[in-house]
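**Q** based on what follows, work out the 3D shape:
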Amino acid sequence: MPWCWNAPISAASRLGIPPGFGGWDDRNDHCRRGSRRRVLGVPVVRAGAGARLVVQLVARRTDPPDCARMFGSKVGRLPMRYVVFVIAILLVLTAPTPPLIPPRGDSELAAQVTPHIHQNRMIAVLAVDREVSFALIESTLTTPYRVDTLTEMFTVELFYNAVRRGEVTGSTKLGSLIDVAGSPAADVTLRELAEHRGGLAPTTDIAEPNYQELLQRAKADPLASRGEVNPSQLGIALLGHALAVAAETDYPTLLRTRLLVPMELQNTRISNEFDALAPANGGISTVQDVGRFLRYVLLAREWEGTEWSLSGGQPDFQSAVAVQPKQRAVVVLSRGDIPVEKAALEALHHD
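**A** Okay, the predicted model is just below:
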């Protein structure tokens, strides 16, 4: 019965090295016939800026003659020189290491957010009040990130833009613009959609639905929670498409001509223009562009109420904004799986 040794992975786990630290070079799930061997991956460890130390061991073959040639005359026993080598490498892995790249920009701002999201990588933070400050860790002001539900801010701003232009009003019914006739959704107003009070489901059952699939999902929704505040990407997506119909264009064109170009958000776009949920979660942007948009929103909008925040996440991307109306706003974008809303709120409260 062939077998393959995978001790380095468990050894790394005992040392407290989490999966994904520096990136596993892990091939343990593949054991080829014939030679019947596995290449064992020890975590890739970064040694200084730009340098990488990769340690790989080849496990014994299940064929005795091959094992004898590779590791000595006794099958199943590693020579002492290999054992010493492995121990030396594990001691290196346990040694304390400084941060890979020190944060650039406002060190105080970086200190406010990093304790909450230190396991993430490529962190970009920007705070807007009387001045603009930023902190960057393995990132730049123009590094692109998937911003997920932060896209909603752009769509809601397009709603207010359409109201100012006289194309729609807050009481305009969804059914007067898009084909959801005969369903409860037809009676929902655009303001209800913008304020998440339409009662629509949080999202669709399809990851990237086309337009017709989006409409079918809206028609089937009973709107059980209408009038209550319940975040709905489905509702924001319908709002975006309704605004595009009112302007006699499509959503990507509407976004580009009325918001991205006038505000000079040069590095913001829709990731997939054929995804009907794009008005709610399809944005790609930078911390600089989102910060510029937030500065406009803080100065131009008449606000009611207190602070608010918005956050979202997609595989390997996290984003959040936190706003104190007329005072301060913070945006945090990151690569990783740790949500960043708590970090944004922490930075918001440190004026």
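**Q** only C-alpha atoms from now on, for both contacts and neighbour counts.
**A** Fine.
**Q** let me know the secondary structure of residue 331.
**A** strand (DSSP: H, G, I helix; E, B strand; the rest coil).
**Q** ok, it - contacts?
**A** With contact set as CA atoms under 8 Å, 6 or more residues apart in numbering, residue 331 has these partners: 125-127, 287, 290-291, 319-322, 344.
**Q** please provide the structure for the following sequence as well, for comparison with the first:
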Amino acid sequence: MATQLDYYEVLEVSRTASAEEIKKSYRKLAMKYHPDRNQGDADAEARFKEISHAYDILKDEQKRSAYDRFGHAAFEGGGGGPGGFDFSGFGGGGLGDIFEQMFGDMMGRRGGGQARSGNDIQTHVEITLEEAFSGVKKDVRVITRVACESCHGSGSENGESGVQTCPSCHGAGKVRAQQGFFIVERPCPTCHGTGRSITNPCKACHGEGTVERERVVEVQVPAGVEDGTRIRMTGSGEAGANGTPPGDLYVHVSVLEHGLFQRDGANVYCRVPLRMGQAALGTEIEVPVIDGSRANVKIPAGTQGGAHFRLRGKGFSVLRSSARGDMYIQVTVETPQHLTKRQRELLEEFETEAGEDIKHSPEHTGFFRRVRDFFEGGE
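**A** So this is what the prediction gives:
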């Protein structure tokens, strides 16, 4: 049996890592090993799948709790819960699914014998801040299982006529077994939960009904999406075996850093450096807006570094809302460098004339007066 990798080691985090640390490490590794960045590299593709699977387990509190207690046995066949209890019959759905299937009959929730759908898959897409603002359609490349073209997903060379009811579970897809004081249901080991038996298996898919293919999926990223958002595309995951429903596709969105803007929720910040003379005398500046327009901002005389100017309604659209955030201009005052002789003379003249007049530099003058009083009071 192949050695199974520890999910924490796969994501390069400690077992005590927070959800945010796990998410941050996943995004970093997913970007590094994404198939789009490593085309033709089978090792990178396999690594990407391992990372995605590990994250799917550890990002879910219930699944992570089960994994921490029972390891891989909580989700795979072959043993291992307490007292020899086998979690393999519960499909890796987490503790909630375990209890639902254990007590489903008593609560009137019967599975009805329908087979599990195809596996969910995950991928990653990068967008610019402008695309996050306006929304965008992106084509993403995924390697997944699709319905076999030869047998149209039936798994049989004879099509649907070669599909019969499973003799072990009589089409229910489940069998019952005694586990201590409980009678539990699990997928039928003969038909793997499909409730069907294949005669004359398809040579192309070996009776699976699905084959591995690369396909391109168009993802609609909505306006206002934030970095780290996960978009669910129902039915765009792996095709289910033998004609069962497909799983879902989860697209993790990363928003690239911008050269001018920083985002905080629906608000946008833009850092604008002013020359010393502009801040002292006052001026009017033109600044860019995230929607591609421009705005004029009046800077009053005597503006200090760190001042903020608010532009209402110039920020991001709030997701699924007509509301819009604000834009903040953050002012810094730049000290002049590489002065000419004349410029130095003018500044020295200004310093001499200003002296200790508190009206010119109230914070500076006030601070050094307090310093003087501190030393004089200490004598």
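**Q** give me the TM-score for this pair.
**A** After superposition, the two chains reach a TM-score of 0.22 (TM-score structural alignment, normalised by the length of the first structure), with 141 aligned residues with a CA RMSD of 7.4 Å.
**Q** re the thing from before, just the ones of the contacts of residue 331 of the first structure in helices?
**A** 287, 290-291, 344 (DSSP state H).
**Q** just the buried subset of those residues, written out for ChimeraX, thanks.
**A** A single ChimeraX command is used to select the members of these judged buried by 16 or more other CA atoms under 10 Å:
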select :287,290,291,344
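**Q** for residue 190 of the first structure, state which of the ones in helices among the contacts of residue 331 of the first structure is nearest.
**A** Using CA to CA, residue 290 comes nearest to residue 190 of the first structure of those, at 24.1 Å.
**Q** relative to residue 155 of the first structure, how far out is that closest one?
**A** 13 Å (CA to CA, to the nearest Å).
**Q** ok, now residue 241 of the first structure?
**A** Distance, residue 241 of the first structure to residue 155 of the first structure, using CA to CA: 10 Å.
**Q** which residues are in contact with both of the two?
**A** residue 279.
**Q** which is the next helix or strand following the helix or strand containing residue 293 of the first structure?
**A** Per DSSP states H and E, residue 293 of the first structure falls inside helix 287-300. Sequence-wise, the next helix or strand downstream of helix 287-300 of the first structure (DSSP H and E) is strand 308-314.
**Q** can you name every helix or strand that that following strand contacts?
**A** strand 145-148, strand 317-324, helix 341-348 (3 or more CA pairs under 8 Å, 6 or more residues apart in numbering; DSSP states H and E).
**Q** how about these in CSV, adding distance to residue 71 of the first structure?
**A** Compiled in CSV, these are given as follows (distance: least, CA to CA, whole Å):
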stretch, distance to residue 71 of the first structure
strand 145-148, 48
strand 317-324, 44
helix 341-348, 51
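**Q** residue 40 of the first structure is nearest to which of the ones you listed?
**A** Here strand 317-324 is closest among those (CA to CA), at 29.0 Å.
**Q** what angle separates the closest one from helix 341-348?
**A** 40 degrees (axes from the mean of the first three to the mean of the last three CA atoms, to 10 degrees).
**Q** run the angle between strand 317-324 of the first structure and helix 287-300 for me.
**A** Going by the same axes, to 10 degrees, strand 317-324 of the first structure makes 20 degrees with helix 287-300.
**Q** angle of strand 317-324 of the first structure against strand 308-314?
**A** Interaxial angle, strand 317-324 of the first structure versus strand 308-314 (the same axes, to 10 degrees): 180 degrees.
**Q** for strand 317-324 of the first structure, packing partners?
**A** Checked by 3+ CA pairs under 8 Å, 6+ apart, strand 317-324 of the first structure has strand 145-148, strand 308-314, strand 328-335, helix 341-348 packed alongside it.
**Q** again, 10 Å this time
**A** strand 121-128, strand 145-148, helix 287-300, strand 308-314, strand 328-335, helix 341-348 (3 or more CA pairs under 10 Å, 6 or more residues apart in numbering; DSSP states H and E).
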